[in-house]
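Novice: Okay, here's the prediction I keep looking at, along with the sequence it came from:
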Amino acid sequence: MKRLAEILLLFVFSFIYVPIASAETIKQAVQFALTSNPALKATEAEMRTSAFELMELRSEYLPKVEIFGEAGWQRVDDPAFLSPADNNNIEDRAQIGINASVVIFDGYRRSNLVYANAARVDGNIFRLLDASETMALNAAEAYIDVVRHRALIQVAKRNIASHRRIARQVRDLVGSGRLPNSDALTIEDRISFAELALADVQRGLRDANARYKRVIGRAPAAKMHLQRASVPRSLDELTQQSIQNSYRVKYAQAQIDQSQFQAEVDLSDARPKLTLNAGVTRDINRNGLRGTRTDEYVGVGLRWTLYQGGRKAQHNANAQRTQKALSERAVAVREVVELAALSWNNYRSTAERNAMLRQQLRINGLIVEVYGDEFAAAKRTLLDLLEVERARFNVEFQKVSSDAGLAFGTYRVLAAGSVLARHFGVKSSDITIEPNFQARARNRPTQVFNVNIEPLK
């Protein structure tokens, strides 16, 4: 009875802890890659760095408070001002004070500095989102490549099984004298080539597994399968979507804005700067006079550089930087349009080729069946049968790759439209903070400081 209880306990324990064959969808793989890939983490860290640097500009709007002081010895020789008892003596001296200042007007330097840095943060957010689209596409490609190689292995194994079945048939016919011995050697040679093909595919699968682990961050699951995505109805629709959503174009626009705001920052140097100052100073034995003195003050300070050489060159340099950013945006738009066209053309041609291969594979299957019957009836030679088997294998091999290419083509189209991460259930807010810093800054510069940047985990 005790032994039976131990067996039952062992059975229950095994049922609980024996792992079930894992399965992973392409959506799960992409989501894991977008949250764990170190390359994406590096881009995220760069974005957060720029956000924290923007937060540093809060100090430009806050008062500046300084404490100053000194202590030492002093000798003052001023007989016209000092009495003979105080003149030309070495006396200890000290000073301590506090000064507070706040900028009232600085030629819009602070606001434009905030605008420029807000545009920089938005640009880095768009870079991160664009990198996320690329990462999602790389993850999808790695997933599909593993599925493709697994399917190709099955095709290669079926090819070997078909040739071995023919080999058994050939051995019987050779034994009965209906086929020469050379046919037995021929079929064995074809089996060797079929096994070499399997070995090549297995090596390709190992490479695909290694790439999957690098991109996704973990080994492929036991069960994986192909999935296609819905694509826009036409190239025109894809192109419009791509230009409108492209993070690359949005990043380029942020670069233009940053350049223009930085030019305004430089122009502020030619405008007056007003500062409200207040403070108190206490002197001990200063300027040769014994005793203490307290000096309190409050007032407005003005600083205005009326002329400084090189301002025209500075203006021209800023104009050229802005022109460069404008040109780079135009380049980005053209590249996005081209990428949309290339992605769409690849998808359409792959879909057409896939349909033709499907029809061809069906026909090849029928031919193999007919040739098999005719070979058994001695109406076809072994080479005839092996040739159609080879043709069917090649078409089936291409069909598997075409299925994978068609699935990948749909994801490539979505990536061209900057909606691939969203397709896999990853929202922009799941990847980064909202890219609205520039809009908030233009509404009120200090508003951008009211944000919480969570620490990296």
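Specialist: On my side now, so go ahead. Numbering: from 1, shown residues only.

Novice: Only C-alpha atoms from now on, for both contacts and neighbour counts.
Specialist: Fine.

Novice: can you give me the strands in the chain?
Specialist: Listed in chain order, the strands of the chain (DSSP state E) span residues 64-75, 90-105, 273-284, 292-303.

Novice: Could you dump those strands into a markdown table with distance to Ile16 added?
Specialist: Listed next are these as a markdown table, based on distance: least, CA to CA, whole Å:
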| stretch | distance to Ile16 |
| --- | --- |
| strand 64-75 | 66 |
| strand 90-105 | 69 |
| strand 273-284 | 74 |
| strand 292-303 | 78 |
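
Novice: And those: which comes nearest Leu205?
Specialist: Distances from Leu205 to each of the strands of the chain were compared using CA to CA; the shortest belongs to strand 64-75, at 64.0 Å.

Novice: export the strands of the chain to TSV and tack on distance to Ala263 and mean neighbour count?
Specialist: Formatted as TSV, these follow (distance: least, CA to CA, whole Å; neighbours: other CA atoms under 10 Å):
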stretch	distance to Ala263	mean neighbour count
strand 64-75	26	12
strand 90-105	18	16
strand 273-284	18	17
strand 292-303	21	12
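
Novice: Can you tell me which of the ones you listed is nearest to Arg190?
Specialist: For these, distance to Arg190 was read as CA to CA. The smallest value, 85.9 Å, belongs to strand 64-75.

Novice: ok, Val174 - how many residues close by?
Specialist: By other CA atoms under 10 Å, 16 other residues sit near Val174.

Novice: Spit out the contact partners of it.
Specialist: Val174 makes contact with Pro180, Asn181, Asp183, Ala184, according to CA atoms under 8 Å, 6 or more residues apart in numbering.

Novice: ok, now with 6 Å
Specialist: Listed by CA atoms under 6 Å, 6 or more residues apart in numbering, the contact partners of Val174 are Pro180.

Novice: repeat for Gly301
Specialist: The contact partners of Gly301, by CA under 6 Å, 6+ apart, come to Leu274, Thr275.

Novice: separation between it and Asn277?
Specialist: In this structure, Gly301 lies at 7 Å from Asn277, with CA to CA, to the nearest Å as the measure.

Novice: Please compare the first structure with the one that follows:
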Amino acid sequence: MNSKDKKFSLLALAVLLTLGAQAQTLPDPMVQAVRKAVTTNPEVQARWNGFKAAGNERDVARGGYFPKIDLTATTGREERDTPLNDYGTYNFNAAQLTLNQMLFDGMFTANETKRLGYAKLTRYYELLEASETAALEAVRAYADVVRYRELVDAATQNYVEHKQTTQQVEERANAGVGRRVDVEQANGRLALAESNLLVELTNLHDVSARYLRVVGEKPPASLPALPEPFKLGTMPDSTTALMRDGLQGSPTLNAAVENVRAYKTAIESSKAAYFPRLDLRAYASNDNNTGGISGGTRVNGIELVLNYNLFRGGADKARERQAVDQREQARDLQEKACRDVRQTLSIAYSDVRSLNEQQKYMDQHRLATEKSREAYRQQFDIGQRTLLDLLDSQNEYFEATRSYINSRHNQATAQARTLAGMGQLVSTVGVKREDLPSAQDAGQDRAGIDPGELCPIEETLVDTMDKIKAQTVIPQRARAATPAPQAAAPTKVSLAADALFDFDKSVLKVGGAAKLDELVAKIKGMQLDVVIATGHTDSVGSDAYNQRLSVARAEAVKAYLVSHGVDVKRVRAVGKGETEPVADNATAAGRAKNRRVDVSVQSLVPAK
């Protein structure tokens, strides 16, 4: 074996080991449940039969390329009496063989075959979408059954703890060392624990019924818990990678793209009605005693047949307009699919990351409350804790356990939602049906989807937990109360807009910048509360235009102040347009006064 073969073998072995390690994280009953859902779920089967039907429909259209051969045969007995002759009664028979070959049909057959090929691909991606949905529902059903079995166990333990506490309190009360009110309080908390247990049992029944609907069989009596940490598959390392790979692989979006291609081709099919149809026809007949002629007659022939419609009442134009409208409708549905998939991927991926981090905090909370519960019980036994302290600690521990269990299973479901949205859940679990062809085998002839062109990636920016922690300033508690600073009287400076901006512009002039430098020098060193830049205009121009101009000029002043050291959080920009004049707009001098930017400075001074 040469070195190249050795490298290939080692690479293949590494891939197999990686896949094997990944598969080991998935409980076998989960994989079997997903496989059964993907291969036997009625909705998936319906999509499978729809895909096969679409392929057969395309073959129907393709048959237009081939000749049509018809055989017509008749036999009978007739009586013929004409003014010239009485033929009497006689037997007759006839046979005719006809061959018809389409030579030109305005490209209808070609376009219709292409359209139905795209329709077949649409059904193919809808089948993939149904398979991904069935796999997701199977994972969710499995995770929920395991989840609520764990919650039933937790609620049962919580009930046992409350029952033991209630018995202990009753024994103390009966011995005269406890209060009857504690017994009532313990009985009330015991009833709550029983109610919680009943709720979890009801939830377990509901998710078991859903498991039966999705998988087609009842959940086994024993199901392995989800591994900790649970890793369903390889997640994208960034939102950009998620959107790039997810949009390209999404069955929903691919189905919408093929649907648009089908309706675009339907427009070309509708134009075939504007062209003539040309057929080659050949025929051979053998008649005996037909048409009143005694004896046999043989006729053979070949001909070209042209059929050209001259008027159909505007139906052809209407059909073309219909096809155009259907194409636009398909494009709208494609845009909707783009937005839906983008939202689904974004939310699911965010849930994966946030729930993964949330689990750590919830586990810490659960462990801390468990320790405090044990400490409270020991202190209660020796009289250092009240009954209320003990019951509260037990209830807090139960709620912490419930939250931790829910977060684990929600995180597993979020991984499945992410992979299903990307069209990768079925392949990740490894349960693809054997009879499913590849996209190329199904007739795919295009490259992948370009998300930047078809479905632009727009990431939703949200601060992370670490970023918020880093930016948050925790105030230190003062040793002695100090008076809060009070706001001083605001200082208002009115700057003529003509000195700051050129006419009809919102970009600061050089001289305008000098005016603002004077303002910056005045407010330096102040403990600023807020600075408000308010733009005003005269009445020349429309209200909407003046409003936009006033806002733009106020924003320009704000940007200048911020660039020269004023805290951006303290500066606001407001546009008033022409609504607050200080002079009459009827004169040029009045209009000049109205074109202004008022800067109001509110500072803080220590309270006296």
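Specialist: Yes, it's here. Computed from a prediction, not measured in an experiment: that's the story for all the values here.

Novice: Gly423 of structure 2 maps to what in structure 1?
Specialist: Per TM-score structural alignment, the equivalent position to Gly423 of structure 2 in structure 1 is Ser418.

Novice: got it, and Arg58 of structure 2?
Specialist: Alignment note (TM-score structural alignment): Arg58 of structure 2 maps to Leu54 of structure 1.

Novice: Leaving out chain neighbours, which residue sits closest to Glu194 of structure 2?
Specialist: Once flanking residues are discounted, Glu194 of structure 2 sits nearest to Tyr159: 6.2 Å by CA to CA, 6 or more residues apart in numbering.

Novice: rewinding a little: nearest residue to the match of Arg58 of structure 2 in space, please, no chain neighbours.
Specialist: Sequence neighbours aside, Asn117 is the residue nearest to Leu54 of structure 1 in space, at 5.8 Å (criterion: CA to CA, 6+ apart).

Novice: burial of the one you found, as a residue count?
Specialist: Other residues within reach of Asn117 of structure 1 by the criterion other CA under 10 Å amount to 25.

Novice: now do Asp441 of structure 2
Specialist: Counted by other CA under 10 Å, the residues lying close to Asp441 of structure 2 total 9.

Novice: who's in contact with it?
Specialist: Neighbours of Asp441 of structure 2 in contact, by CA under 6 Å, 6+ apart: none.

Novice: And Ala208 of structure 1, how far from Gln308 of structure 1?
Specialist: 63 Å.

Novice: So for those two, which residue has more residues nearby?
Specialist: For Ala208 of structure 1 versus Gln308, neighbours defined as other CA under 10 Å are more numerous around Ala208 (23 against 9).

Novice: aligned partner of Thr294 of structure 1 in structure 2?
Specialist: Taking TM-score structural alignment as the alignment basis, one finds that Thr294 of structure 1 is matched in structure 2 by Arg298.

Novice: Its match: what's its closest spatial neighbour, skipping adjacent residues?
Specialist: Once chain neighbours are set aside, the closest to Arg298 of structure 2 by CA to CA, 6+ apart is Asn286, at 4.5 Å.

Novice: that older thread, for the strands of structure 1, which one sits closest to Val155 of structure 1?
Specialist: strand 64-75 (74.9 Å).

Novice: hang on, the earlier thing: what about the match of Gly423 of structure 2, how many neighbours?
Specialist: If you count neighbours by other CA under 10 Å, Ser418 of structure 1 ends up with 25.

Novice: and what of Ala330 of structure 2?
Specialist: Around Ala330 of structure 2 there are 21 other residues, counting by other CA under 10 Å.

Novice: What's the match for it in structure 1?
Specialist: Checking TM-score structural alignment: Ala330 of structure 2 goes with Ala325.

Novice: And for its match, nearest residue in space, chain neighbours not counted?
Specialist: The spatially closest residue to Ala325 of structure 1, leaving aside those adjacent along the chain, is Ile256, at 5.0 Å (CA to CA, 6+ apart).

Novice: corresponding residue for the one you found in structure 2?
Specialist: Under the alignment (TM-score structural alignment), Ile256 of structure 1 pairs with Val260 in structure 2.

Novice: cool, and Glu338 of structure 1?
Specialist: With TM-score structural alignment as the criterion, the equivalent of Glu338 of structure 1 in structure 2 is Gln343.

Novice: ok, so what distance separates Asp316 of structure 2 from Tyr274 of structure 2?
Specialist: Asp316 of structure 2 sits 8 Å away from Tyr274 of structure 2, going by CA to CA.

Novice: still on that earlier bit, and the match of Glu338 of structure 1, how far is that from Ser350 of structure 2?
Specialist: 11 Å.

Novice: With Gly443 of structure 2 instead?
Specialist: With the distance defined as CA to CA, Gly443 of structure 2 ends up 35 Å from Ser350 of structure 2.

Novice: what's the answer for Glu129 of structure 2, then?
Specialist: The gap separating Glu129 of structure 2 from Ser350 of structure 2 is 22 Å, by CA to CA.

Novice: Which one's more surrounded, the two?
Specialist: For Glu129 of structure 2 versus Ser350, neighbours defined as other CA under 10 Å are more numerous around Glu129 (23 against 16).

Novice: is it true that the more buried one touches Ser250?
Specialist: No - the pair Glu129 of structure 2 / Ser250 is not scored as a contact, 8.0 Å apart, by CA atoms under 6 Å.

Novice: OK, contacts around Val31 of structure 2?
Specialist: Shown in contact with Val31 of structure 2 (CA under 6 Å, 6+ apart): no residues.

Novice: which residue lines up with Ala375 of structure 2 in structure 1?
Specialist: When structure 1 is aligned by TM-score structural alignment, the residue opposite Ala375 of structure 2 is Val370.

Novice: what's around its match, how many residues?
Specialist: Burial of Val370 of structure 1 is recorded as 13 neighbouring residues (other CA under 10 Å).

Novice: How much space separates it from Asn345 of structure 1?
Specialist: Val370 of structure 1 sits 38 Å away from Asn345 of structure 1 when distances are taken as CA to CA.

Novice: now do Ser132 of structure 1
Specialist: Taking CA to CA as the measure, Ser132 of structure 1 falls 23 Å from Asn345 of structure 1.

Novice: Since that was my last question, I'll sign off now.
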